[in-house]
Structures are given as C-alpha cells and as structure tokens.
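> Pasting a predicted model and its sequence here:
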Amino acid sequence: MIALYINWDFDSEIINIYGFPLKYYGLLFACGLLLSMYILKGIFRRENLKDSAHEALFIYGIVGIFVGARLGHCLFYDFEYYSKNLLEIILPIKKTLNGEYKFIGFAGLASHGGTVGLIISLYLYSKKYEMKYLKTLDLIAIVAPLGATFIRLANLMNSEMIGNPTSMPWAFIFKRVDNIPRHPAQLYEAISYFLIFIIVFTIYKTKNIKLGNGFLFGLTITLIFIMRILIEFIKINQVDFEKGMSLNMGQILSIPFVLLGLYFVAFNILKNEPK
C-alpha cells in the first residue's frame, strides 16, 4: 500500500488587520450558516412560510448557536479556567502571562452546547412567530448537518481536533502539531455530516417516508451524534481530564442527543404504523 500522506500546514489566519485576524474558522463558520439559510429560504417558500419569518430565524439561530457553543465549551471543557476568568467567556480576549489582555477571537466553541442553544432559541422563535415547535425543529434539522460540515472543515483549517496516529495512506501530517501521520478526523466528520444532509434533504424533498412532526429532527440528531461518538474513538483527547476515560466528554455529551433522536424517530414510526 503506497502512503499518500498529506502534509497539512495551513496558517489559521487569512489576514491580520491592525491586530484583528480574519481566520479560516470564522470564514467557514459564516459560509456554512449563510449557505444553510439560503437553502432554508427555499424550504420556507415550499412550506408557504413568510420571508420575514425566515429572516428572523437567522438571528435567533445564530445567537442560539453561538451563545450555546461558547457556554458549552466553558462549562464542560474548561470550567476551572473560565470560572476564574468570567470576562473571557463573553469577550474575545485572553489574559497573557504579563497580565495584559490580547484579542484572540472566541477560541473555544462546543457543538453540543451549540445544539442545546439552538433548540432553546428555536422554542422562543416558534412562540414568537406562532409556528409548531417540532415543525420548526424539523426545518432546521434539514440544513443543520450542512452547517456542521463547514464547522468541521474549519477545524481542519485550524489543525485542531486531530486524529490518532495511523499508517493509512490518506493520513494527514499536521505540521503545526507534529510530524506524525494521523487520521484526518475532522474530514471524516465533515464527510459524514454532508452525507447526512443529503439523506435528510432527500427524504424531505421526495416524501418517501411518511413524516410526522419531529421525525427529521430525530433522524438528524441521531445520525450526527452516532457519527460523533464513533469518530471520537480515533481522535486524540481534547482536554487533559479525558485521559483514562472509557468515553470522552464529547461521547458522553452525545448520548442524550442520540436517545432523544431515537425517541422522535420511534414515536413517528409507531404513530404511522398501519392499524
């Protein structure tokens, strides 16, 4: 087997303007959101929903995702640090060794927290715009895997969330980390999430499955978080306290989402069984 190792040595910054960096992470994050909202606009029109409701959804969605993802990281992955540096939770700064603060952007977002934040914000949105909550979750669930795809590509550009060492011929050598061939775990997740988007979008468009409210939401979070659990087995630990754990924090936090998703899928299947 011929090794085709890829030497990955991208600078995470695209450009730096007077100390304010434009990074691939932020750019890809934004692209994922914008593309998802563009597709969702077509879905809203297909469902005969108002454009004004779609525009408001963008605001609710981005606030929910960002606030939830930030709090999720600070609470579950680095609570000890952020409990002593509360200002850094809400501001894109970090205290340096000499006691000064430096702009670094929001380094630390957790997808589980982002999912919870989005679910909560969609509840508030559905109340405001008098839409069925589960229907709102279903509509977002169609495009959510696409947004997740871009986030994992952003992680790849940052050379973060890297995989364990491997001799597989497609291994990446993350030059900014070390010179060891590793699984491109971010790419595995990105491909998985894109395929999930294709599956869910196809089901919605073709209506091959009799859908009840909550089915697409349940299917999406079940597939996404099952893949998250599986791929975590070939990732390095994200934080030191995960050493020695049978399941890491990402896997533990994924289990409730899988159970919730399976509940909605099973409920819809049983509800629509022929009498």
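Looks like it arrived, so ask away. Numbers count the residues shown, from 1 in each chain.
> Could you use CA atoms for every contact and neighbour count after this?
OK.
> Burial check on Met227, number of neighbours?
For Met227, the neighbour count with other Cα atoms under 10 Å is 18.
> Could you report the separation of it from Ser254?
Note on Met227: its distance to Ser254, by Cα to Cα, to the nearest Å, is 10 Å.
> I would like the residues contacting stretch 185-199, please.
142-146, 148-153, 155-156, 161-163, 220, 223-224, 227-228, 231, 234-235 (Cα atoms under 8 Å, 6 or more residues apart in numbering).
> The same query, at a cut-off of 7 Å, please.
By Cα atoms under 7 Å, 6 or more residues apart in numbering, the surrounding residues in contact with stretch 185-199 are 142-143, 145-146, 148-149, 152-153, 155-156, 161-163, 224, 231, 235.
> With stretch 72-84 instead?
Residues outside stretch 72-84 that contact it (Cα under 7 Å, 6+ apart) are Ile89, Gly108, Leu109, Ala110, His112, Gly113, Val239.
> Can you give me the buried ones in it?
Gly72, His73, Cys74, Leu75, Tyr77, Tyr82 (16 or more other Cα atoms under 10 Å).
> Strands of the stretch 151-275 of the chain, start to end?
Along the stretch 151-275 of the chain, the stretches classed as strands by DSSP state E, counting those that start in this stretch are 172-174, 181-182.
> Would you convert those strands into CSV that also reports distance to Ala266?
Shown next, in CSV, are the strands of the stretch 151-275 of the chain (distance: least, Cα to Cα, whole Å):
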stretch, distance to Ala266
strand 172-174, 39
strand 181-182, 38
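> Included below, for side-by-side comparison, is a second structure:
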Amino acid sequence: MLMYPEIDPVAIQLGPLSVRWYGIMYLIGFASGYWLLARRARQPNSGWTVEQVSDVIFYGALGVILGGRIGYVIFYNFSAFLSDPLILLKVWNGGMSFHGGFLGVMLAMWLFARKYRKNIWDILDFGAPIVPIGLGAGRIGNFIGGELVGRTTDVPWGMVFPHIDNLPRHPSQLYQAALEGVALFCILWFFSAKPRPRYAVSGLFALFYGIFRFGVEFVRQPDGHIGFVALNWLTMGQILSLPMIAVGLILLYLAYGKRNGKQTAS
C-alpha cells in the first residue's frame, strides 16, 4: 500500500498570486505541442508554416479552456449551473471536462479553417498527435491536486489519499496519464510520421482515447454528485466516451474503407 505524497498544489507563491501545478501542466502541454508541430511544419512539403502553428495552438488553447469549463458545468454540474449561472466563471473552484474541451477545439478548428482556407480534417489530423501531451500533463496535475481519485482496491499499488479517507484506492490519475498521455502519444506520433489518408489520424485518436477512457472509468471513482448513471456501473465518462469510439471507427472507415486517396501532410 502506498501513501499519497501530499504535494502542495501551489507551485509558486508570488505575494497574492498563486501559480498552481495544474496551470503549469496546461502550459507544458501547449508549449510542447507547439514545439513538436513547429518541427513538423518545417519539414519539406508539410503544407504548414510556423506562423500557422502558432495560430492553431492559440485557437486550440481557447477551445480547450472555454470548452473544457463549459463542458464540465453542463455535463457534470448542470443543476448547480441552473441555481447559479455564475458558477461558469468560478474556475478557481476547479472543474474541466475533456469532452467539453474536445467540442471546444472542434469549434476553434472550424474557425481556424475558415481563416486559412484549410480543410478542417487536415487540421485535426495534423494536430491530433500532440493532444495526448496535454491530456497526460493534465492528469499529472489532477494527481498533484489529489482530485479525481480511483475506487477502493486491494492491489499492492493501491494508494491512500488521506484528504479523502484512509482506504487504499487506484491512482487512476496515473493510469490515465499513462494511457491517454504516454501510450496515446506514442501511437499517434509514430502513426502520423508517414502520410496517411485524410481522417485516419483523427479517427485513431478518437478510437483509442474512447477505449482508454472507457476502460479506466471502471477503476475511477464516479463524481459524487452524479454517481453511476445506469446499470449500477455505467458512468458519465463512459457514456461520453462511447460516441468517440463510434466516431473513431467511422473516420477510420472513411480513411481506409473507401480509400479516398487524400493524404495528410503530417
């Protein structure tokens, strides 16, 4: 049995200004994503410029932050929103949803596509490989903050989170960092190293993220104010992941089932 290390969620305190580890994780995700995409943009015939990479990261950041916050409130805390709509602005209380951030990024990429007259799926295929970096960093931020803990367990690596209770639990944040972060990044980065049909990279991302998230939900503690939403085991995270699995399969079919011949530059 392991003990949660009780890490201070505030990384740097500058007078009244608190810089939290969770915010630093977001910064790491965006900065790393920019660096990797800029490298690919400099490759011959990439179809991208470094300036466009800067803009797509900016658009993506807005989509993640705004969509993630709105999605969390709508998907996971809608009753509180109806009672107090200003909860949407209370970001200091925490609460971000990947699925909301995903929808936010989709909207942001549509706006980016209109500005640069690019096909939105080429943009998504180009950017999808760096998304797991942000996901993995975010889950490390969850672990540092001691939030989104796992269910109780008797496995040898079970971890006690004293601020929750004295029961050993799955460190599900680390599972998600390993799967949604490290594993998914490796799959997508190496897959996208060669030209692939349009939709293929985005489809692979949606499919594997949905599978990984659906699986980890079996050991992650459901949100207390929601609990199980069906069958006494199905969680909100699993319900939101099923459409991603379906979309991933559809996109892969469009990429390879009809051999559309469109090649991405990633």
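Arrived safely. What you see is a predicted model; the values in this text were computed from it and never measured.
> Met245 of structure 1: which of the buried residues of stretch 72-84 of structure 1 is nearest?
Proximity of the buried residues of stretch 72-84 of structure 1 to Met245 of structure 1 (Cα to Cα) peaks at Tyr77, which lies at 14.1 Å.
> so which of the strands of the stretch 151-275 of structure 1 gets nearest Leu259 of structure 1?
Checking the strands of the stretch 151-275 of structure 1 against Leu259 of structure 1 by Cα to Cα gives strand 181-182 as the closest, at 30.9 Å.
> quick check: that closest one aligns to which part of structure 2?
Counting by TM-score structural alignment, strand 181-182 of structure 1 lines up with residues 168-169 of structure 2.
> The counterpart of Leu188 of structure 2 in structure 1: what's it in contact with?
In structure 1, the residue paired with Leu188 of structure 2 according to TM-score structural alignment is Val200. By Cα under 7 Å, 6+ apart, the residues touching Val200 of structure 1 are Ile142, Leu216.
> how close does Val200 of structure 1 get to Pro274 of structure 1?
Distance, Val200 of structure 1 to Pro274 of structure 1, by Cα to Cα: 23 Å.
> Repeat that for Glu160 of structure 1.
Noted for Glu160 of structure 1: a distance of 48 Å to Pro274 of structure 1, by Cα to Cα.
> More neighbours: which of the two?
Glu160 (18 against 6).
> And that one, what's its match in structure 2?
Under TM-score structural alignment, Glu160 of structure 1 pairs with Glu147 in structure 2.
> Tyr38 of structure 1 too?
Residue correspondence to structure 2 (TM-score structural alignment): Tyr38 of structure 1 is matched to Trp35.
> count of neighbours near its match?
Should you count by other Cα under 10 Å, Trp35 of structure 2 turns out to have 15 residues around it.
> do the same with Ile226 of structure 2
Neighbours of Ile226 of structure 2 under the rule other Cα under 10 Å: 12.
> Please pull up the equivalent of Ser121 of structure 1 in structure 2.
Per TM-score structural alignment, Ser121 of structure 1 is aligned with Ala108.
> quick one: that match and Phe58 touch, right?
No: counting by Cα atoms under 7 Å, Ala108 of structure 2 stays clear of Phe58, with 9.3 Å between them.
> Compare these two (neighbour count), which wins?
A count of neighbours by other Cα under 10 Å puts Ala108 above the other of Ala108 of structure 2 and Phe58, at 20 against 16.
> how much space is there between the more buried one and Leu167 of structure 2?
42 Å.
> can you check Met244 of structure 2 too?
According to Cα to Cα, Met244 of structure 2 stands 33 Å off from Leu167 of structure 2.
> between the two, which one's more packed in?
Higher neighbour count among Met244 of structure 2 and Leu167: Met244, with 21 against 15, using other Cα under 10 Å.
> quick one: the more buried one and Phe208 touch, right?
No: using Cα under 7 Å, Met244 of structure 2 and Phe208 do not qualify as a contacting pair, with a distance of 8.8 Å.
> Quick check: whatever helix or strand the match of Ser121 of structure 1 lives in compared with structure 1, mean distance?
Assigned by DSSP states H and E, Ala108 of structure 2 belongs to helix 98-116. Comparing helix 98-116 of structure 2 with its match in structure 1 after superposition yields a mean distance of 0.6 Å (mean Cα distance after the TM-score superposition for structure 1).
> Check which element follows that helix along the chain.
Downstream of helix 98-116 of structure 2, the first helix or strand assigned by DSSP H and E is helix 120-127.
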